[in-house]
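sequence first, predicted model second:
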Amino acid sequence: MSDTVGDFLLQRLSAWGVQRVFGYPGDGINGIMGAFGRYGEGLRFVQARHEELAAFMACAHAKFTGEVGVCLATSGPGAIHLLNGLYDAKLDHQPVVAIVGQQSRGALGGDYQQEVDLLSLFKDVAHEFVHMVTVPEQVRHVVDRAMRIARDRRTVTCIIFPNDVQDLPYQAPPREHGTVHSGVGYTGIRIVPREEDLVRAAAPLNAGQKVAMLVGAGALDATDEIIEVAERLGAGVAKALLGKAAVPDDLPFVTGAIGLLGTKPSWDLMNDCDTLLMVGSGFPYSEFLPKEGQARGVQIDIEPRMLNLRYPMEVALLGDAKETLQGLLPHLVAKPDRAWRATIEHGVERWWRVLEGRALNTAHPINPQRVFWELSPRLPERCILTCDSGSAANWYARDLKMRRGMMASLSGGLATMGPAVPYAIAAKYAHPDRPIIALVGDGAMQMNGINGLVTIAKVWREWKDPRLVVMVLNNGDLNQVTWEQRAMEGDPKFVDAQAVPDFPYAEYARRLGLGGMRVDDPGEVGAAWDAALHAERPTLLEMVTDPDVPPLPPHISAKQAKAYLSALLHDDPDSLGIVVASFKESWDSLFPPGSIPG
């Protein structure tokens, strides 16, 4: 029996180095699924509980390996379900190939069941390359181009396979007019600026007396270079959320996260600097960057579309972060005056004491900050952290001290709910020997996380190291949106929209054969983390936390304060708890532990 188009597709993906495909079966991809059954070792189909989770897994695979992630879905509804996860990959500049089924070629245009115009549907999310295979001779170059473009442009591409094409005998393209003959192989790309541009970039950095650095996901592989540049310039280093693992948080000049979820040292760094060096970040919020005209700017990014977009830069360098910083370093002059650096380090040291005070404040029953504060010193070496959108991202951004060798990610550009657990599963497939920790709110857990637990229960015994912890903040509230309504709109909590149904997360995990612990005593938080991180099977930690603890931004504007007060005065059901918790948070900002003589 000759190879079918489905067989050749898998062979070609394997030739590109693909080891697993995340997806969900359906009759629109029966020919491809049959090929998986025949394929044998080397390329595995990983069944997700939903196509959206499959796309999240493909995105996470790309994030945690640097390789192309691949997801597979059937025609119609299956293809539609992929979209949210694919947009997550697109907005975070991750290489993902989506393979989707379609109705038979003869039915197209006939209003057939599950017939969707997939070329139009995917034209935005996969605009760099989306094509439908209509003849076997086309498969080779379509797969090659989808893989190469996804990898080299760090974007999403899509291949559409009508189900009748999948079972046709594969045929190589003949050597004749009208055919395309492509190949598999590495693309040799080295993007570094010209020497004269490096010299131009060094000038404002050397002239600056108060240099601030902002690093993002594009700087994840440039840790040593970032540190060396910061040391030479006496700079402080702030991090966009996707760049949390770019530099360790135990360095005294690292100010931590920036933005609404950020720190006061990062706020002060940006407001007081006279020079800004932005590396591999598309951080979008201008109110948290220096005022226009305040600072001279230099930017490094490998994506030309992101240059000179967020702040008016004097010099914008197109290039790989690591190699560009290496090229820039010989032109940088060490600054003898360390007064600016001393100010930064004092602010960072004080901020960590503020966070400690806030984390140890009493709440009803558990302060959510304490959950993350207790985890931070317990983070295992080389662990991988995933986090969901929501209030969990606030505490993830601020309270966890990343160390060298750790990896971490969340949905940055799209900021969608639901990726933390599928991210964690994909991370475990990619790095089965590393401990994985997923940090999830109860809203996101009820969206996707619960289904993800089913997959974990199915496959965890295959892993070399069973350590995978899913921590759920059970506060019965869509907490981030509740606080946004208060601070941005001046509206009280709308219970009908914001209340999350009660669910026995830990008990459910135990029924699946996983570990499960419910914690409602703040004194037991640390011990629960210890037990989960040393458990013999994946474990869910259900932390019952107080929704009234406010995720205060590093700076509260008059507009936000007015809206916040308005919400409290308009009969917010949690007004008393909010006032008490807000007072405690503000007190710790003014008087962190150790600042008041005993």
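Arrived safely. The shown structure was predicted, so the numbers you read here are calculated from the model rather than taken from an experiment.

can we go C-alpha only for contacts and neighbour counts from here?
Fine.

list the residues that contact the nearest residue to Asp221 once chain neighbours are set aside.
Distances taken as C-alpha to C-alpha, 6 or more residues apart in numbering place Lys322 nearest to Asp221, at 6.6 Å, with adjacent residues excluded. By C-alpha atoms under 8 Å, 6 or more residues apart in numbering, the contact set of Lys322 is Ala219, Asp221, Ala222, Glu225.

hmm, try it at 10 Å
Lys322 makes contact with 192, 218-226, 279-280, 300, 328, according to C-alpha atoms under 10 Å, 6 or more residues apart in numbering.

now the residues you listed: which count as buried?
Burial by neighbour count, 16 or more other C-alpha atoms under 10 Å: within the contacts of Lys322 this picks out 192, 218-223, 225-226, 279-280, 300, 328.

relative to Gln166, which of the residues you listed is nearest.
Comparing the buried ones among the contacts of Lys322 against Gln166 with C-alpha to C-alpha places Gly218 closest, at 37.8 Å.

quick one: secondary structure of the closest one?
Here Gly218 is recorded as helix under DSSP: H, G, I helix; E, B strand; the rest coil.

now do it against Lys458, distance only.
Using C-alpha to C-alpha, to the nearest Å, one gets 35 Å for the distance from Gly218 to Lys458.

now do Ala427
Ala427 is 16 Å from Lys458, by C-alpha to C-alpha.

take the one below as the second:
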Amino acid sequence: MKETVSDFLVRRLSEWGVKRIFGLPGDGINGIMGAINRVSDKLEFVQIRHEEMAAFMACAHAKFTGEVGICLATSGPGAIHLLNGLYDAKLDHQPVVAIVGQQKRTALGGSYQQEVDLVSLFKDVAHEYVHIVTTPGQVRHVLDRAMRIAKAEHNVCCVIVPNDIQDMEFVKPPHEHGTIYSGAGYRSPRVVPEIEDLQRAADVLNDGSKVAILVGAGALNATSEILQVADLLGAGIAKALLGKTVVPDDLPYVTGAIGMLGTKPSYSMMTECDTLLMIGSSFPYSEFLPEEGQARGVQIDIDGRMMSMRYPMEVNLVGNSEDTLKLLIPLLKRKEDRTWRNRIESSVDEWWKKIEARAMEPANPINPQRVFYELSPRLPDNCILAGDSGSSTFWYARDIRIRKGMMASLSGGLATMGSAVPYAIAAKFAHPDRVVIAVTGDGAMQMNGMNELITIVKYWRHWSDPRLVVLVLNNRDLNLVTWEQRATEGNPKFDAAQDLPDVPYADYAKLIGLHGIRVDRPENIASAWDCALTADRPVVLEACTDPNVPPLPPHITFKQARAYASAIVQGDSDSREIFRETVKQIFA
């Protein structure tokens, strides 16, 4: 049997180490689907409900494995559906390759059904590399380059294959002028700064008496080195959202999240430090960093384009975080004065007491913080957490205490709704023996999470450990936007835009063959988590939470307070409740 272009494409993916493709079939990729079917013992095809979810899963696969994530979609509408998930990968610097079909070459330019200018469509999201295969001999180097560039640049690439090309016989490019020969395989180089720059950075850090460290996703493989640096410098460590698992939260000098979702210890540390060390982070909100001129800065990042973008750094070290820190550590001097570190540890200890007090405040019917507070000590060792975008992200960032060995991620740069459930599914495929927990709101669940529960139903019996828990905060409100309207715009809640239907999520889970738990009393939260984390199948845990518990920022500005008061004065439909809950949270 002749080897088609599709057969070669699938074989080449296997040679690159790809074991799994997330996608949805369609007539624009029939040839590729047939080729996957012929090697289904070597390459797994994961059928999803919507192509956007395939791209989310490819991004999450890259995050949780370090491998290139692959998503597959048909021409036209299928290709268009990929975009949101691909932008999630682009903005979080994840290696993803999208393979999409296209109409026959003879029809292109003729306004044919489902004909879309795919090169133009993907030119931004896959700006590093997007190409269409026009002859059989071209497919090898197009795919090789897409895979290699995705791995080298930590970005999205796209390969477009017209459906007539897919069924043609694959031929090697002839050995003649105008042809290209490529090979598979790529290994990231060791990138480190010059020794002179390392010494300059060490001098800055050694001179500081109040050093603050901020870590992000680019520091995920440098945990032990970061802890050594923090110990030598007597520094505290704050974490950007994507860096939540860089260092565990049970260390007394880890101040937790930073920014609007952040903690008071992180805010205080940044406003009082005299030296800032930023490692592997593109944290966007400069107002939560030291004021310009307050602190001397050192930044470590693999991408020189990201240097000195958030704070004017004195020394910029382009390099891999782990290797750069290993070279930097011998140049650092241990600070004997631990006054700064002691202040940080005292602040962190006080913060966790405050978190408990806030979580235990009664609400109607359940305080959302308590749902996360009760989960935190029950998290199984080495579990994986998948977050979403919304008010649930506040409680995920603040109340969950990460321990060594855990993994966690969400949509960081794009901050798109709907990432939690597809991320959790991808995590479960990558690590079927680990417990996975998705935390999401009812808005994101209604957007796409409920459909992907069907994907869980289709595959969960293949996982060695069936435990996957989807937490849904059912507050019947697009809650984060509601609070943003109040606190940033000074507008009352727009009920017609913000109110959501009350959907029985737990009952829906039971209807399709999963386990469902609904909890609407605070005294039942702990037992609900115990039940969910020991179930014999995936679980939807529906928590009926109070939308009027405010996600308070670590520092309330006068502008925010004035806007908030304006929203209440204008007659917010929940004015009495939000005022009462805000007062309770502040005094807690």
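Yes, it's here. Predicted model, so just to flag it, every value in this text is computed and none were measured.

and the TM-score between them?
Overlay of the two chains. TM-score (TM-score structural alignment, normalised by the length of the second structure): 1.00; 588 aligned residues with a C-alpha RMSD of 0.6 Å.

let's verify the residue nearest to Asp221 of the first structure: helix, strand, or coil?
Following three-state DSSP, we place Lys322 of the first structure in the helix state.

does Ala408 of the second structure count as helix, strand or coil?
Here Ala408 of the second structure is strand, with the state taken from three-state DSSP.

correct me, but Ala295 of the first structure touches Met278?
No - here Ala295 of the first structure lies out of contact with Met278, judged by C-alpha atoms under 10 Å, at a distance of 11.8 Å.

shared neighbours, the two?
Shared contacts of Ala295 of the first structure and Met278 (C-alpha under 10 Å, 6+ apart): Ala212, Tyr311, Met313.

and the residue of the second structure positioned farthest from its centre, how far from Ile525 of the second structure?
Within the second structure, the residue lying farthest from the chain centre (C-alpha atoms, centre = their mean) is Glu176, at 45.8 Å. In this view, Glu176 of the second structure and Ile525 of the second structure are 70 Å apart by C-alpha to C-alpha.

before we move on, what about Pro136 of the second structure?
For Pro136 of the second structure relative to Ile525 of the second structure (C-alpha to C-alpha), the value is 59 Å.

next: Asp274 of the second structure.
Distance of Asp274 of the second structure to Ile525 of the second structure, given as C-alpha to C-alpha: 43 Å.

could you do Val247 of the second structure as well?
Val247 of the second structure is 28 Å from Ile525 of the second structure, by C-alpha to C-alpha.

higher neighbour count, those two?
Val247 (26 against 22; other C-alpha atoms under 10 Å).

so that one makes contact with Lys239?
Yes - using C-alpha under 10 Å, Val247 of the second structure is in contact with Lys239, at 8.3 Å.

what touches both of these two?
Val215, Val254, Gly256.

that older thread, out of the shared contacts of Ala295 and Met278 of the first structure, list just those in helices.
Among these, the subset assigned to helices under DSSP state H is empty.

out of these, which is most surrounded?
Comparing these on neighbour count, Ala212 comes out first with 31 neighbours (neighbours: other C-alpha under 10 Å).

residue contacts, that one?
Ala212 of the first structure neighbours (C-alpha under 10 Å, 6+ apart): 205, 230, 233-238, 266, 269-278, 290, 295, 297, 340-341, 344.

from Pro435 of the first structure, how far off is it?
33 Å.

strands along the stretch 301-450 of the second structure, start to end?
315-318, 384-386, 407-409, 436-441 (DSSP state E, counting those that start in this stretch).

by how much does the last one deviate from the first structure on average?
Same thing as strand 436-441 of the second structure. On superposition with the first structure, the mean distance recorded for strand 436-441 of the second structure (mean C-alpha distance after the TM-score superposition for the first structure) is 0.2 Å.

what sits closest to the spatially most central residue of the first structure if chain neighbours are left out?
The centre of the first structure sits closest to Leu410, judged by C-alpha atoms, centre = their mean, with a distance of 2.3 Å. The shortest distance from Leu410 of the first structure to any non-neighbouring residue, by C-alpha to C-alpha, 6+ apart, is to Cys387 (5.1 Å).
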